[in-house]
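Peer 1: show me the folded form of this:
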Amino acid sequence: MRVALSNAARVWGGAERMTLAVGEGLRVRGHKVTLFCRAGSPLHQRAERSLPCVPILGGMDLSPRTVARSAAALRRFRAEVVVTFAVKDPRWLVPAARWVGVPVVVRHPMDRPLPRTPYHRALYAGVERWVANSEATRATLQRTAGVPRERIVLIRNGFDVERWAAAPPADLGLPPGARAVGFVGRLERRKGLFELALAWPRVAARIPDAYLVIAGVGPDEEAFRAALAAAPRVRWLGFVADPAPVLRALAVLAMPSHFEGFGLAAAEALAVGVPVVATATSSLPEVVAHERTGLLVPPHDPDALAAALIRLLEDEPLRIRLGAAGAAEARARFALDRMLDEFEALLLEVAR
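Peer 2: You can find the predicted model right below:
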């Protein structure tokens, strides 16, 4: 099977990691894979080591130049199916694929509404199948874009769980006996950064050996740093290429997002045996089971977030129990091979 993947994102995040994982995994399984991406993007820089890349994506919606170049590249590659991974990709790849008669699968990466203007309805009509990475995202696609449920395939994110579980813990430079609460991800408001900033002083006052460890970069980093400027015991790691060792070194992961598409950092924390405090919103309750693999709190509630973090930091047996259950859950539900099996079956069905 000849598969063209696309992802025009300018940043590196969960959707980009899944794009690369699917591309590399399908190639290992004997399929021909090429990646359409944005020139010089973090994904382009990483993917060109293992996948043929076509770095031509960019420009306005329905950019004639991008659509024409994409159609020509699909024809040269003799693509049998196109899979888009970033939100803007369909605005170029759907018309390009229709031009050359190739079916398109759109993976919608985020639990956010899609517009239903005449333009968008016409665009969505050219999509053969949709992939949602959570039930929450699938429901949003049905509700906002009017996509029939039978055209939406649920494929949850997957990763190399065993590699993550075997990663050695990072040296975070903390004093002996310190307990680390971690945040791992893009530093953007929707991740609940400012609720965490409000919760942390209460946690730090109650748990004198607790440290907040923040791994990531993003558009709201400056404001987040300012919000935590007076807070005690905060460590900033910046961008971390491989977060597995950082997660292994944590006592608890905080994920107070306002919405997600899936919640990859939460699943990865479970894989290394770290319990998660997450918000009971969007897809996160599908990843974190309340009182079984972590604790769920209401979104936008710093007091509830602080109370849950304090509870886990003070109760080591609870942390151990939730962590062990989370590791078993990750092995059962989030394996890379399971995700690749499901993508491969879908694409073989759709490919012309």
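
Peer 1: from here on, just use CA atoms for contacts and neighbour counts.
Peer 2: Noted.

Peer 1: show me where the stretch 1-150 of the chain has helices.
Peer 2: In the stretch 1-150 of the chain, the helices defined using DSSP state H, counting those that start in this stretch lie at 14-28, 42-47, 64-77, 90-100, 118-124, 135-145.

Peer 1: got JSON lines for the ones you listed, with distance to residue 250 too?
Peer 2: Converted to JSON lines, the helices of the stretch 1-150 of the chain look like this (distance: least, C-alpha to C-alpha, whole Å):
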{"stretch": "helix 14-28", "distance to residue 250": "20"}
{"stretch": "helix 42-47", "distance to residue 250": "27"}
{"stretch": "helix 64-77", "distance to residue 250": "44"}
{"stretch": "helix 90-100", "distance to residue 250": "38"}
{"stretch": "helix 118-124", "distance to residue 250": "42"}
{"stretch": "helix 135-145", "distance to residue 250": "28"}
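
Peer 1: please generate a structure for the following sequence too, so the two can be compared:
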Amino acid sequence: MRLAFFNATRSWGGVKTWTLEFASALSGLGHSVTVFGRPGPFIERALSLGLDARPTEFGPDYNPVAIARFAHLFRTEGTQAVLVNVGRDLRTAGIAARLCGIPLIQRIGLPGDMKNVWKVRALHHLLRPHYLCPCRFNRDGLLQNLPFINPADTTVIHSAKIPADTPPARMGSPLRIATTSQLKPDKGHAGLMLALARLKAAGHAFHWDVAGTGQSQEALHAQARSLGLSDCITWHGWTQDVRSILRPADIFALPSLSEGLPNTLLEAMAEGLVPVARNVGGIAEVWPAVLPEFLVADTAATSDEAADAFFPVLERILTAPAETVLQWKRLTWEQCVHHFSLDVQARKLELFFSDLVPGGTPPRNNG
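Peer 2: Purely as a prediction, here's the structure:
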């Protein structure tokens, strides 16, 4: 199949990561996938992965020049399906796909990405895209927010990651906790930090690796100093190589107040970290069924209440026998390998496209 993936957003987010990972996987299955985006890190990263990636200027919404350019490209290159995000790529490349009679797929990042306003309704009725969602939570939220969408026009294919080649075989001393979210208030770092301060006061040893940047960075650094945690934390800042931070860690802490299906959780599971997270969004859909006690109820409204919720869960892991912790790590890794590996989910995406594309290539047999 000849597929075109578009992303016109300027900042780097989970949808861009998803786009590159699944484009690479589909290319590995023998399909032709071309990635279009603004010049910069997204295209540079795509090229480094060996993808056919093209820097693109989209212009304003409904730009007739861009629409004509994309339509010409689709016709000359024999594009069979077009995948877009919810922004300017939808309002240019999406229109071009519709004019060419090519199946259009809109990838939904979060349920609230689109509002039920007349512009959205009019564009939906014009383009009639098929909506691809990374989790059931996103799909259900989309249908609730935009009740004019037919549920039959939605498909859920979970996000995925490439798991480590071998199961976890070692542990840190002390145990290392990793958090790899943006440093923003809704990511819940402040409440988690209070829990860690209590753990330190109770005599438990640990080290917290924090990756990411954001508007709360200075406030969190100050909070760490005031709580006497500076010697227990490494602030890694922004990094493209998150896996290098996760690999030596043992526990993944995700205290976010809201999420869709976070890439960060799947990345941690792929490395075999014991997950501890607030039960929000689509997290429960991928959670290891054998570790329900580490999924924290979404009832804490303040940082102090979050600390109350995370403290006993983290304390249980920090005080568990080494072999027990290692077994929890292996069970998490196995969950990713068997259900949420990129290979598994990419074949589901391949089948999805083959159903939409006339004469589309059926999924390959693993043998």
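
Peer 1: give me the TM-score for this pair.
Peer 2: Once superposed, chain against chain, the TM-score is 0.87 (TM-score structural alignment, normalised by the length of structure 1); 345 aligned residues with a C-alpha RMSD of 2.7 Å.

Peer 1: picking that back up, packed most tightly, which of the helices of the stretch 1-150 of structure 1 would that be?
Peer 2: Mean neighbour count (mean count of other C-alpha atoms under 10 Å) peaks for helix 90-100 among the helices of the stretch 1-150 of structure 1, with a mean of 23.

Peer 1: once aligned to structure 2, how far is it on average?
Peer 2: Comparing helix 90-100 of structure 1 with its match in structure 2 after superposition yields a mean distance of 2.2 Å (mean C-alpha distance after the TM-score superposition for structure 1).

Peer 1: for the helices of the stretch 1-150 of structure 1, which one sits closest to residue 215 of structure 1?
Peer 2: With respect to residue 215 of structure 1, and counting by C-alpha to C-alpha, the nearest of the helices of the stretch 1-150 of structure 1 is helix 14-28 at 14.2 Å.

Peer 1: so which residues of structure 1 form strands?
Peer 2: Using DSSP state E, the strands of structure 1 run over 2-7, 32-37, 53-54, 81-84, 104-108, 129-132, 152-154, 179-184, 210-215, 234-238, 252-255, 276-279, 294-297.

Peer 1: just these: most buried one?
Peer 2: Each of those was given a mean neighbour count from mean count of other C-alpha under 10 Å, and the largest, a mean of 29, is that of strand 276-279.

Peer 1: tell me what that strand is packed against?
Peer 2: strand 252-255, helix 264-271, strand 294-297, helix 302-314 (3 or more C-alpha pairs under 8 Å, 6 or more residues apart in numbering; DSSP states H and E).

Peer 1: sorry, back to before: tabulate the strands of structure 1 (a markdown table), appending distance to residue 72 of structure 1.
Peer 2: Putting those into a markdown table (distance: least, C-alpha to C-alpha, whole Å) gives the following:
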| stretch | distance to residue 72 of structure 1 |
| --- | --- |
| strand 2-7 | 13 |
| strand 32-37 | 12 |
| strand 53-54 | 11 |
| strand 81-84 | 14 |
| strand 104-108 | 16 |
| strand 129-132 | 23 |
| strand 152-154 | 28 |
| strand 179-184 | 39 |
| strand 210-215 | 40 |
| strand 234-238 | 40 |
| strand 252-255 | 42 |
| strand 276-279 | 45 |
| strand 294-297 | 48 |
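
Peer 1: check the gap between the counterpart of residue 213 of structure 2 in structure 1 and residue 132 of structure 1 for me.
Peer 2: Taking TM-score structural alignment, the alignment pairs residue 213 of structure 2 with residue 217 from structure 1. For residue 217 of structure 1, the distance to residue 132 of structure 1 under the criterion C-alpha to C-alpha, to the nearest Å works out to 26 Å.
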